[in-house]
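Undergrad: No letters, just coordinates:
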């Protein structure tokens, strides 16, 4: 039986968090903690274990407005979810959950994030550095239909002409088409969608609560009418499950059809809690692949020769469909204009050296 999703409002002390490493953005903004999409390869499962500590130190759960409380017993909870009362029975897995709850089923909405973001963006001398909208959890997951926090966030980005990246698997992003369109005219905007397969039967297994892959291509095609850079992320490519040419080629073909600016692809990387969860998924849904998969990842990393074979397919398809993997080209051009415009408004300030993208490697956002 599918677990009932619980939404819980929280307040945050900071909207933006600095990003370390070779990424094409300096800040990450996550509207939600947890993600309802339920992707079997999700790398962010670890993040909920820090939530209690973060709540103690910086995030204060709004107890009076909680939709529900996590029960550690086997009793029946009554919760109000999206305007209706439902009864649920806790499962055995619920009993073992920490206070932070399950990443897929306990979604925390940062209800004061717009106010915090305004304060941070309005600080004197702040530079227009790229903000990644949802590096840990999807900004347009189902909870966004309930809380509608993104429109006001985008209005602030427009107000401060702040460049943004966003990658989503949800067609809900089209609700805010006009805001992204407006932002793309005054700053750099990159809109991407992760697509791992065009086979709906497979998609429903590995990404059960995401928009259909066809709908993701559809919204990318619509965003091509704006000034935003549009891309496709084929990440992860799952060995033995989604790495065949029969699975990959339709993705590259459709990417070419919609006129996307780039496509980037990379094989599955397993570590920590994701590794354990993913192998459990394979054992349950693809039992015949369990042992071969364990062999491929026996060192903790994907077998080197197998990984090389995946990249050979990716490179071959990129060449066949004349697709670029350079997501930095348009970023460089558009960010230079952002800086130039900002310098024109504040000529006494020098162009921020830390924003030159020649520093960045090929690590995708």
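TA: Ah, there it is. Everything numeric here is computed off the predicted structure, so don't read it as measured data.
Undergrad: From now on I want contacts and neighbour counts done on CA atoms only, so please keep to that.
TA: Noted.
Undergrad: what's the span of stretch 2-18, first residue to last?
TA: 36 Å (Cα to Cα, to the nearest Å).
Undergrad: Please point out which parts of it sit buried.
TA: For stretch 2-18, burial by neighbour count (16 or more other Cα atoms under 10 Å) applies to 4, 6, 7, 8, 9, 10, 11, 12, 14, 15, 16.
Undergrad: Filter these down to just the ones in strands.
TA: Taking DSSP state E, the ones among the buried residues of stretch 2-18 that sit in strands are 6, 7, 8, 9, 10, 11.
Undergrad: Among these, which one sits closest to residue 200?
TA: residue 6 (26.6 Å; Cα to Cα).
Undergrad: does residue 87 really touch residue 79, like I thought?
TA: Yes: if you go by Cα atoms under 8 Å, residue 87 and residue 79 touch, sitting 6.9 Å apart.
Undergrad: more neighbours, those two?
TA: residue 79 (19 against 11; other Cα atoms under 10 Å).
Undergrad: and that one, what element?
TA: strand 76-81 (DSSP states H and E).
Undergrad: Could you list the buried residues of the helix or strand residue 217 falls within?
TA: Assigned by DSSP H and E, residue 217 belongs to helix 213-223. The neighbour-count criterion (16+ other Cα under 10 Å) identifies 213, 214, 216, 217, 219, 220, 221, 223 as the buried residues of helix 213-223.
Undergrad: can you give me how far the helix or strand that it is followed by is from the chain middle?
TA: Per DSSP H and E, the first helix or strand lying C-terminal to helix 213-223 is strand 229-237. How far strand 229-237 lies from its chain's middle: 11 Å, per Cα atoms, centre = their mean, to the nearest Å.
Undergrad: helices and strands around strand 229-237, which ones?
TA: strand 189-194, helix 213-223, strand 262-267 (3 or more Cα pairs under 8 Å, 6 or more residues apart in numbering; DSSP states H and E).
Undergrad: run the last query once more with 10 Å
TA: Secondary-structure packing of strand 229-237 (3 or more Cα pairs under 10 Å, 6 or more residues apart in numbering; DSSP states H and E): strand 164-168, strand 189-194, helix 213-223, helix 245-258, strand 262-267, helix 304-320, helix 329-345.
Undergrad: Next up, a structure to set beside the first:
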């Protein structure tokens, strides 16, 4: 599939009926046959969100609440850990995840309602943690921008992770928030190789564009770092030092890393991708991944799922830490985002009545 991460569309694990697709009888092999397209257009459905802030209790991630303006992601990253979540909506974690998106047009309205609740307690909201808040569909929908407007109005802290250049459209709002100590951004930087980027993240911004994002965010006074991830054995692990050097040169102030994760249906999708793009090293890659996960493709235990265990995980950690230290890339924020500025617009007048 042109500009798509996968051509597979495996049944999700909640479907009671499964179709056997193991046998290839030769159908739809004629490239002139219109019933066998080489690409699929993106379909966007709408959902009226009844709640918009998700709470998180995992000790592996540095936030306890988040907002996802979209379900599914057109960036089509083959390694995306969020792919299996599409099964909850009776869609496939494969091609459906990339082409059948769900938008939440009332996200800003619902956010305002939740922030206005008497018992609401302020802590930074992580924006777009499951799927990218700045994927291509945001250009027309502007749901993420609407959310940022509400957060700026309420003086609410927010963190963002993205690999989308569209974030530069919102420099005005991000600068306003950052000027009050209310915003930080992390750019996902996985490779500096354009060919690998096209294979692995077909519709995401190019590596040079992501470095430009870092430069422009930094120039606008917005604390910016990178997430080097996922690290994939024998695919991009040789780039660790080069990626950190490029990020530091662009003005990034911090860096962290994540090892490849293959939960549920993602295992099948990633192995198919390996066989298509790196058939000669596919078994070698998977053998190392299993070494990281106690002989399995994935281990979901907290404290292990983000980095893996064993000699290879230790080596990656040592390489990353040594290079990051030499470049002055701190692992965490220099200062935590402020929560003391939070206000409910109009609330200042309540005591007068």
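TA: Thanks, I have the structure now. Here the structure is a predicted model, which is why all the values come from computation and not from measurement.
Undergrad: about what we covered before: so how far does the helix holding residue 217 of the first structure sit from its counterpart in the second structure?
TA: Following the fit onto the second structure, the mean deviation recorded for helix 213-223 of the first structure is 1.2 Å by mean Cα distance after the TM-score superposition for the first structure.
Undergrad: And the contacts of that helix?
TA: Helix 213-223 of the first structure is contacted by residues 168-174, 177-178, 180-181, 190-200, 203-204, 207, 210, 212, 229-232, 251, 254-255, 257-260 when judged by Cα atoms under 10 Å, 6 or more residues apart in numbering.
Undergrad: go on, stretch 273-284 of the second structure?
TA: In contact with stretch 273-284 of the second structure (Cα under 10 Å, 6+ apart) are residues 5-8, 78-79, 196, 199-200, 233-235, 268, 270-272, 285-287, 289.
Undergrad: quick one: that stretch aligns where in the first structure?
TA: Mapped onto the first structure using TM-score structural alignment, stretch 273-284 of the second structure covers residues 281-292.
Undergrad: Give the buried residues for the matching stretch.
TA: Quick answer for stretch 281-292 of the first structure (16+ other Cα under 10 Å): 281, 282, 289, 290.
Undergrad: What about the residues you listed, which are in helices?
TA: 281, 282, 290 (DSSP state H).
Undergrad: Take these and lay them out in a markdown table including distance to residue 103 of the first structure.
TA: Putting those into a markdown table (distance: Cα to Cα, whole Å) gives the following:
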| residue | distance to residue 103 of the first structure |
| --- | --- |
| 281 | 16 |
| 282 | 19 |
| 290 | 24 |
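Undergrad: will you turn the buried residues of stretch 2-18 of the first structure into CSV that also has distance to residue 300 of the first structure?
TA: Listed next are the buried residues of stretch 2-18 of the first structure as CSV, based on distance: Cα to Cα, whole Å:
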residue, distance to residue 300 of the first structure
4, 33
6, 34
7, 34
8, 35
9, 37
10, 36
11, 37
12, 35
14, 35
15, 34
16, 32
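Undergrad: and which of those is nearest residue 151 of the first structure?
TA: Nearest member of the buried residues of stretch 2-18 of the first structure to residue 151 of the first structure, counting by Cα to Cα, is residue 15, at 15.1 Å.
Undergrad: if you skip the residues just before and after it, what's nearest to residue 30 of the first structure?
TA: residue 134 (4.6 Å; Cα to Cα, 6 or more residues apart in numbering).
Undergrad: any idea what that neighbour aligns with in the second structure?
TA: So residue 134 of the first structure corresponds to residue 128, using TM-score structural alignment.
Undergrad: What is the burial count for that match?
TA: Residues near residue 128 of the second structure, counting by other Cα under 10 Å: 21.
Undergrad: what sits against it?
TA: With Cα under 10 Å, 6+ apart, residue 128 of the second structure has these contacts: 66-71, 134-135, 144, 159-162.
Undergrad: can you put the residues you listed in CSV and add neighbour count?
TA: Listed next are the contacts of residue 128 of the second structure as CSV, based on neighbours: other Cα atoms under 10 Å:
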residue, neighbour count
66, 22
67, 23
68, 22
69, 30
70, 27
71, 27
134, 30
135, 25
144, 26
159, 19
160, 20
161, 24
162, 26
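Undergrad: so who does the equivalent of residue 149 of the first structure over in the second structure touch?
TA: Here residue 149 of the first structure is matched to residue 143 in the second structure, going by TM-score structural alignment. Residue 143 of the second structure sits next to 68-70, 103-108, 133-134, 137, 149 when contact means Cα under 10 Å, 6+ apart.
Undergrad: So residue 240 of the first structure sits against residue 293, correct?
TA: Yes: in terms of Cα atoms under 10 Å, residue 240 of the first structure counts as a neighbour of residue 293; the distance is 7.6 Å.
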